[in-house]
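[1] Everything below, folded, please.
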Amino acid sequence: MTPTAAQQEGRTVADLERVLVLAGGMSPEHEVSVRSGRRVAESLRRLGVEAHIADIDAALLERLRTDPPQAVFPVLHGASGEDGATAEILQLSGVPYVGAPPAACRTAFAKPAAKALVAQHGVPVPRGVTLPKSAFHDLGAPALLERVVDRLGLPLFVKPDQGGSAFGATSVDSAEELSAAMVSCFAYGDKAVIEERIDGTEVAVGVVDLGDGPVDLPAVEIVPDGGVYDYAARYTPGRTEFFSPARLSEEAARAAADAALTAHRVLGLRDYSRTDLIVDAAGRVRFLEVNVAPGLTETSTFPLAAEAAELDFARVCRDLAFNAWTRGSAG
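    The predicted structure is shown next:
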């Protein structure tokens, strides 16, 4: 690995003193982002790093210009945070930051594009279609939904083509439920991803690069108490049981890890990511989606995976910020 100018100057993690954590945003995931940002900032402070929290607002650019931190740690979920916009802003401001470059963010945030690219590199994905809201208006919703069911069968899963935290996502068991699921989906986006629903074990696999290349973290098995991993199940303590490492066969666990590493690599991601997968009864792994800024709350799977790997979460946050600082603002 070619050393950066900062590394050549002999900087160490002890020289990391000031980090700005970006949290909040205007997406429906605002509250989750605030909680993630608070945890990152508190973790950095525990290691002696001066960490401040700011939102994306009219004061940010002036703050970055007049009082630039050594590194920015964005934990903005959803649009603006994960679609590449924040990365572009930070690059324009010449500030080093944790996370993927803009182009990689844009590809990963668009679920159909990410799914297609990952599938091209040998990772199985559910069969599905992506349709805009306008198609249902122009062609007639009943006829189009009938074609979808004929093609994909039942059960199905419907979700917006962008965004996270299960907003607008619905599990569909019958043709009669599909119409309502589409209405819910279009409340959060103009395009819907409709996929075959594969019953099995839902797992999340984190990937982290602390300086020696991306490595997979232990898979986290997700068992929501109501059977659906919706917003409440994700962020309400006690609503979901997690097993880390996941209760998978050795072969399935390796396939899940390989899928996450493949997604991280082929999408051009950097520093850390989380890939969501489903493992069927036969142990076959399928890719669902990837997150460039995974949740870092007390109930989020990435910190649970880090703990299972015997990594100190605070040190992970510090090392990611330090690596961004040594990388500089060009990347």
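
[2] can we go C-alpha only for contacts and neighbour counts from here?
    Noted.

[3] could you pull out the strands for this structure?
    In chain order, the chain shows strands spanning 18-22, 50-54, 71-74, 128-132, 156-160, 170-172, 191-196, 201-208, 215-216, 220-224, 240-243, 272-279, 285-291, with DSSP state E as the criterion.

[4] Give me the buried positions along stretch 178-192.
    The neighbour-count criterion (16 or more other C-alpha atoms under 10 Å) identifies 178, 181-182, 184-186, 188-189, 191-192 as the buried residues of stretch 178-192.

[5] Tell me which of the strands of the chain sits nearest to K115.
    Ranking the strands of the chain by their distance to K115 (criterion: C-alpha to C-alpha) puts strand 285-291 first, at 6.8 Å.

[6] middle-most residue in this structure, spatially?
    By C-alpha atoms, centre = their mean, the mean C-alpha position of the chain lies nearest to N291, the distance being 1.7 Å.

[7] how many other residues sit next to D57?
    Neighbour count for D57, taken as other C-alpha atoms under 10 Å: 10.

[8] And this one, please, so the two structures can be compared:
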Amino acid sequence: MSQVVPAVRVSDPAMFGRVAVLMGGTSAEREVSLDSGNGVLAALRLRGVDAHAVDGIPALVDGIRAGSIDRVFNILHGNHGGGEDGVVQGLLEALGVPYTGPGVLGSALTMDKIRTKQVWIAEGLPTPRFVRIAPGGDLRAAVRELGYPVFVKPSNEGSSVGVFRILSEGDLAPAIAFAAGYAGELLAEQMVQGQEYTVAILGEIALPSIRIVPAGEWYDYHAKYIADDTQYLCPGMEGEEEEAVRALSLAAFRAVGCSGWGRVDVMRDRVRGLQLIEVNTAPGMTSHSLVPKAAAQLGIDYAELCWRVLEQTL
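    As a prediction, this is how the structure comes out:
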């Protein structure tokens, strides 16, 4: 299936002015963000952009006050000092500084997996059944309500931080121990038994899907960022199925108020078909990351991808 990619809109890097590549921060995903940010920084400089590394929100504020920042390429991940929860977006909106990625609403909403799923359900979009676990709530009861197998995970984290795969009663102890020391909401989610996919969004198009095939039993933090034996098959589907997963992902992205660029994670259940899992509004841009892999299928290399994302701020 062929896909038409719009031409780049500008060719002069001076149009962007001084660009802050916002990375690092203080979230649980700091190291991944630094890896992504350094890749973006090198790519933009390669294409002549006046780009500079900025580590975290306080340094960003200092740079804006000093008049040394014209726009922001946000590659902060996570919340609590990360850049995916709407806080940075609100700051930049208030100060009139253009930035990459979704705005305040889309960023804040999709950082919260529970509320994201509630919107999808209201819109009639498919997503696995779940039970909300309030801080201090009964995790064991939530899991039993759904029935095994389930995933238990924080509502407001990413990069597989604090995710537990629970196949039976004997797997509960580590999740219960984590919950006891975790201040936020958790959710127990019915496990999808089938294939895992992700679809990147770039502007108005959904890029080719990627089927993720980890060497181990599931796609955990190690498989995402460390292992070299995870397979990424792109496109992940063919024909009408590929069109369907792209269309669903684009609809899911828009339903939660997102625009610009991002990534939608999807699974195909053996019985229930496609199921939406979550949205990433500042996707990883490391050597293992998935958006660059999908873009490459359309002839967009890493540096051009960074340019196209930044171009959306003009």
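
[9] Now the TM-score, please.
    For these two chains in superposition, a TM-score of 0.90 is obtained (TM-score structural alignment, normalised by the length of structure 2); 302 aligned residues with a C-alpha RMSD of 1.9 Å.

[10] Can you add distance to V118 of structure 1 and give the strands of structure 1 back as JSON lines?
    Conversion of the strands of structure 1 to JSON lines gives the following (distance: least, C-alpha to C-alpha, whole Å):
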{"stretch": "strand 18-22", "distance to V118 of structure 1": "29"}
{"stretch": "strand 50-54", "distance to V118 of structure 1": "34"}
{"stretch": "strand 71-74", "distance to V118 of structure 1": "25"}
{"stretch": "strand 128-132", "distance to V118 of structure 1": "14"}
{"stretch": "strand 156-160", "distance to V118 of structure 1": "18"}
{"stretch": "strand 170-172", "distance to V118 of structure 1": "23"}
{"stretch": "strand 191-196", "distance to V118 of structure 1": "16"}
{"stretch": "strand 201-208", "distance to V118 of structure 1": "15"}
{"stretch": "strand 215-216", "distance to V118 of structure 1": "16"}
{"stretch": "strand 220-224", "distance to V118 of structure 1": "21"}
{"stretch": "strand 240-243", "distance to V118 of structure 1": "26"}
{"stretch": "strand 272-279", "distance to V118 of structure 1": "11"}
{"stretch": "strand 285-291", "distance to V118 of structure 1": "8"}
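
[11] right, and those - which one's nearest C105 of structure 1?
    When the strands of structure 1 are compared for distance to C105 of structure 1 using C-alpha to C-alpha, the nearest one is strand 285-291, at 8.9 Å.

[12] which other residues reach the closest one?
    Where contact means C-alpha atoms under 8 Å, 6 or more residues apart in numbering, the residues beyond strand 285-291 of structure 1 that reach it are 82, 108-109, 111, 114-115, 118, 123-126, 252, 255-256, 259, 263, 273-279.

[13] and what of stretch 219-228 of structure 2?
    Contacting residues not belonging to stretch 219-228 of structure 2 are listed as 159-161, 212-216, 229-230, 288-289 [C-alpha under 8 Å, 6+ apart].

[14] with the buried residues of stretch 178-192 of structure 1 in mind, which one is nearest to R38 of structure 1?
    Taking C-alpha to C-alpha as the measure, R38 of structure 1 lies nearest Y188 of the buried residues of stretch 178-192 of structure 1, at 25.7 Å.

[15] For the nearest residue to the closest one once chain neighbours are set aside, give its distance to D312 of structure 1.
    In space, and not counting its chain neighbours, Y188 of structure 1 is closest to G168: 5.9 Å by C-alpha to C-alpha, 6 or more residues apart in numbering. Using C-alpha to C-alpha, to the nearest Å, we find G168 of structure 1 at a distance of 34 Å from D312 of structure 1.

[16] ok so, going back, which of the contacts of stretch 219-228 of structure 2 tops the neighbour count?
    For those, neighbours were counted using other C-alpha under 10 Å, and I212 has the most, 22 neighbours in all.

[17] Touching, it and Q231? I think so.
    Yes - here I212 of structure 2 reaches Q231: they are 6.0 Å apart, a contact under C-alpha atoms under 8 Å.
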